[in-house]
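Provided below are the primary sequence and the corresponding predicted coordinates.
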Amino acid sequence: MPATVAEHQRRVLELLRPLATLGAETVPLAEAVHRVLAEDLPAPISLPSFDNSQMDGYAVRSSDFADAGHGGGSVGTVRLQVGAAIPAGVAPAPLGPGYAAPIMTGAMLPQGADAVVPIEQASPDTFFPDYEDGSRVVALPAGTPPDQFVRRTGSDIAAGATALRAGTVLQAPQLGLLAALGMAKVKVRKRPTILLLATGDEVVQPGEPLPPGRIYDANTTLLRTSLEDAGVLVRNCRLLADEVGPFLDQLRRDLHEGHVDLIVTAGGISKGAYEVVRQALADQPVEFTSVAMQPGGPQAIGLVDSVPFLGFPGNPVSGLVSFEMFLRPALAALTGYPPPRPELTARLTETAASPRGKYQVRRGVYSDDGSVRLVGGAGSHLVHALAEANALVHIPDGTAGIEAGEKVRIWLLDRPQQRMTEEGNS
């Protein structure tokens, strides 16, 4: 009796549980995108690391504004002597009472200053061309409070506070934070190393002549890019013929040449006469089984020379659906990356039939109006429909179909697409 999808998902998770303990490595920030942080990370410095100006303007002492209207200024303004300008990147001299220092955005606030008046509020509202003779005077609005337009030390994060937690997936914002904290490297969890083998005498490498009865190989490209997108290292990716001896020889060479955490194959696991993977691994603790799922019914799971092994069907859509349903979720659960596919409920735009005893996974286009349109049929060879889809549509076992307008569960593969009307296309 075929296993259910949930049963096979649990088996894959248990098989791959060692991936949760692969250890850690330190890599440059440029190589850390999509990697998972291995440990809590305290901030080595404060951000900002010094009080600085939020605006181009004048650094002032708010105490100079306590008696607005005195000293020759008109009511509502304060006249202050202009001090030396403060560009970004310098340590300024202290600011004395009665002075205003031209300061640029991000520049260090001088000792004694506790506020900034934007240049737009000054009279004149442009900076003087020189400041050295001490004769320049600027009128600034009264009522300037302490801390106005000042970025205080540690207002973003204080030194010693936790910047990022272990398990954080490092994307551009997180890597930007680490760079701002002065960190050139980061400790991340090691990625699983995967050996990918596709099989088939009928398969030809893209770019080569296509003889009659042959097809181009889509599996190595489809599965390799999917695996790499899921954050693993694909150490080798090969297309092999349906010959048991050469298949085993190449497999053993690949295992001997370097560490492998998981072997994945595409094709050769069904009950046909030329199922090379099934024949080659007959003496290994590998189970060639069936899952009540369409597409992707044939599956293989076990160990090959003590290395975890998963065998996917050879039809390209079946292989990708198998990856999405079984391997990708296990990687997310055990290694922290990739993130789970966003799951939504959507309104089906048409009736969909389904084998009652099978969990059907259809391809669809989800639109931002909350509807999902099926593309292609249920067949496992429809690569063009797969390329058009941005969602996997789940039709659970035990149902003979779903009517148009009913809700279905979907996994988003890409961002929603705006549904276009005929008028919009014209």
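Ah, there it is.

C-alpha from now on. contacts and neighbour counts both.
Fine.

you'd agree Pro173 is in a strand?
No. Counting by DSSP: H, G, I helix; E, B strand; the rest coil, Pro173 is not part of a strand but helix.

How about Arg278: what's its closest non-neighbour residue?
Excluding the flanking residues, the one nearest Arg278 by CA to CA, 6 or more residues apart in numbering is Ile269, at 5.1 Å.

Give the burial count for the one you found, as a bare number.
For Ile269, the neighbour count with other CA atoms under 10 Å is 25.

Can you give me every residue that contacts it?
The neighbours of Ile269, taking CA atoms under 8 Å, 6 or more residues apart in numbering as the test, are 275-278, 288, 298-300, 311-313.

tell me the SS of it?
Following three-state DSSP, we place Ile269 in the coil state.

Comparison target, given below:
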Amino acid sequence: MKPALRSLDDALAELLGFAAPLAGSESVSTFEADGRVLARDCVSPLQIPPQDNSAMDGYAVRCGEIPDEGVVLPVSQRIPAGSEAQPLAPGSAARIFTGAPVPPGADAIVMQEDTEPAGDQQVRVLRVPASGQWIRRSGEDVTRGRVVLAAGDRLGPAQLGLAAGIGLAQLDVARRPRVALFSTGDELVMPGTVAPQDMRPGSIYNSNRFFLRTLLQRLGCEVNDFGVVPDRFEATQAAIREAARDSDLILTSGGVSVGEEDHVKPAVQSLGTLDLWQIAIKPGKPFAYGRVGDAHFMGLPGNPVSSFITYLLLVRPFLLKLQGATDLTPRPVSLPAHFAWPKADRRREFLRVRRNAAGGLDLFPNQSSGVLTSMVWGDGLVDNPAGRTIAHGDSVQFIGLAELLA
């Protein structure tokens, strides 16, 4: 009897239940923290901006002294960014530049374009100002004592800039997951070892190893690459045993079906525990989860697109949770399909698509699980529920690859 297909949501929920955040953290330079997950809240010790400052090059004024257009005021001081402003003398304007502190007494900035010179050290105001215009108030970005970045946030360029803006040169981040990666299959050949014209019948270059290693590294993992393991039980068992010694996760590609040459299942079972799951997704379906000692084990399907997408949907959120991240899954958006998908499938489908200039989605013509060019051509996936057809113009759920690959 074939095992029942499991829904993706149920499989992911169970998988995340096994993912206890890793113990330990480290302090790293803010320069080196891109992609890492914060282990401790970042609390601002200051206001940003620290004081009211000008949003424009222009003149600081008192609105009550400019009732009409054309008022001429003497320029009493010049305030560049980084300088200290003096109180604004009554009946005068202060020349001010973007980012410079607003002088005490001023209540508006007249931008340079709304003024003109009116003789030596005088300025004519061409437009009546409104109170508060072009003034950035102290603390309007960040207030003192505010948690600006929370534990569990994943750090990117904007987050690192904000951390630097409150004076943090070092950040406490979660420990990197240690991942042992290997592929199985005597048919796999490493690029550079055999020329294309010399490839034996049935052999293929090992593409999965390259994209999985890159995906893991982008997610902040320390990768121990075991390469290709021969299709023999003893070799597979030895590789898994060694990988389990110092890994948080063992990740394999291929060898998780029930064929006579698929040795991952018995090898893992001889050393620990293993469940073979049939996930109701397309591409993909076979997936394995188990434990070997303290290491988690996950086995992905061998077809490249199946392996790629199964990693994105199941392995990626698991590894993020190991790091204590709180944002684990992507946020789809509704976009119109500029294609038809007339044949429904009993599995939930993830179709490779690309946004077009008209604001819709085009479909890659070959949705086979072995066609890796679909992942290169596409910039996202349509999450299509089981049993659903798609007509041209229908609204579909789009998940951008840029979010999944970050």
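Perfect, I can see it now. Because the structure is a prediction, the values reported are computed rather than measured.

Which residues belonging to the one helix or strand Asp10 of the second structure maps to are considered buried?
Using DSSP states H and E, Asp10 of the second structure sits in helix 8-17. In terms of neighbour count (16 or more other CA atoms under 10 Å), helix 8-17 of the second structure has its buried residues at 8, 11-12, 16.

what sits up against it?
279-281, 314, 317-318, 321.

coming back round to it: what residue in the second structure is paired with the residue nearest to Arg278 of the first structure?
The equivalent of Ile269 of the first structure in the second structure is Val256 (alignment by TM-score structural alignment).

quick one: its match from Leu401 of the second structure, how far?
Counting by CA to CA, to the nearest Å, the separation of Val256 of the second structure from Leu401 of the second structure is 26 Å.

For burial, what's the neighbour tally of Ser135 of the first structure?
10.

correct me, but it touches Leu80?
No. Look at Ser135 of the first structure against Leu80 with CA atoms under 8 Å: they stay out of range, at 10.5 Å.

Sketch out the strands for the stretch 101-250 of the first structure, chain order is fine.
Along the stretch 101-250 of the first structure, counting by DSSP state E, counting those that start in this stretch, strands occupy 115-118, 137-141, 150-151, 162-164, 185-189, 193-199, 203-204, 215-216, 233-240.

Now the first one on the second structure. Mean distance?
Between strand 115-118 of the first structure and the aligned residues of the second structure, the post-superposition mean distance stands at 3.3 Å (mean CA distance after the TM-score superposition for the first structure).

check which helix or strand covers Ser270 of the second structure.
Using DSSP H and E, Ser270 of the second structure maps to helix 264-271.

Show me what that helix is packed up against.
With contacts taken as 3 or more CA pairs under 8 Å, 6 or more residues apart in numbering; DSSP states H and E, helix 264-271 of the second structure sits against helix 233-244, strand 286-292.

what angle separates the longest one from strand 178-184?
Compare the direction of helix 233-244 of the second structure with that of strand 178-184 by axes from the mean of the first three to the mean of the last three CA atoms, to 10 degrees and you get 170 degrees.

Identify each buried residue in helix 233-244 of the second structure, please.
Judged by neighbour count (16+ other CA under 10 Å), helix 233-244 of the second structure contains these buried residues: 233, 235-237, 239-241, 243-244.

okay, among these, which ones form the most distant pair?
Phe233 and Ala244 (16.4 Å; CA to CA).

Now do the same contact list for Phe318 of the second structure.
Contact analysis of Phe318 of the second structure by CA under 8 Å, 6+ apart lists 15-16, 19.

wait, Pro396 of the first structure
Contact analysis of Pro396 of the first structure by CA under 8 Å, 6+ apart lists 358-360.

try 10 Å
Taking CA atoms under 10 Å, 6 or more residues apart in numbering, we find Pro396 of the first structure in contact with 5, 293, 354-361, 408-409.

Ok, Thr329 of the second structure next?
Shown in contact with Thr329 of the second structure (CA under 10 Å, 6+ apart): 312-314, 316-318, 320, 403-404.

ok so it is a helix residue?
No. Using three-state DSSP, the assignment for Thr329 of the second structure is coil, not a helix.

For the helices and strands packed on helix 264-271 of the second structure, please prepare CSV with the additional fields distance to Asp225 of the second structure.
Output for those, formatted as CSV (distance: least, CA to CA, whole Å):
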stretch, distance to Asp225 of the second structure
helix 233-244, 10
strand 286-292, 18
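
Can you check which of the ones you listed gets nearest to Glu65 of the second structure?
strand 286-292 (74.3 Å).

Give the aligned range of the closest one in the first structure.
Using TM-score structural alignment, the residues of the first structure aligned to strand 286-292 of the second structure are 298-304.

Once aligned, what mean separation remains between the matching stretch and the second structure?
Relative to the second structure, stretch 298-304 of the first structure is 1.6 Å off (mean CA distance after the TM-score superposition for the first structure).

what separates that stretch from the chain centre, distance-wise?
Relative to the chain's own centre, stretch 298-304 of the first structure is displaced by 29 Å; criterion: CA atoms, centre = their mean, to the nearest Å.

just to revisit the earlier point, highest neighbour count among the contacts of Ile269 of the first structure?
Counting neighbours by other CA under 10 Å, Gly311 leads the contacts of Ile269 of the first structure with 29 neighbours.

ok, now how distant is Pro385 of the second structure from Ser307 of the second structure?
Taking CA to CA, one finds Pro385 of the second structure at 20 Å from Ser307 of the second structure.

again with Phe97 of the second structure
Look at Phe97 of the second structure and Ser307 of the second structure: by CA to CA, they are 55 Å apart.

repeat for Gly378 of the second structure
Distance of Gly378 of the second structure to Ser307 of the second structure, given as CA to CA: 16 Å.

same check, this time on Ala19 of the second structure
In terms of CA to CA, Ala19 of the second structure sits 20 Å off from Ser307 of the second structure.

More neighbours: these two, which one.
Between Ala19 of the second structure and Ser307, Ser307 has the larger neighbour count (other CA under 10 Å), namely 26 against 17.

quick one: that one and Gly299 touch, right?
Yes. Taking CA atoms under 10 Å as the definition, Ser307 of the second structure is a contact partner of Gly299 at 9.2 Å.
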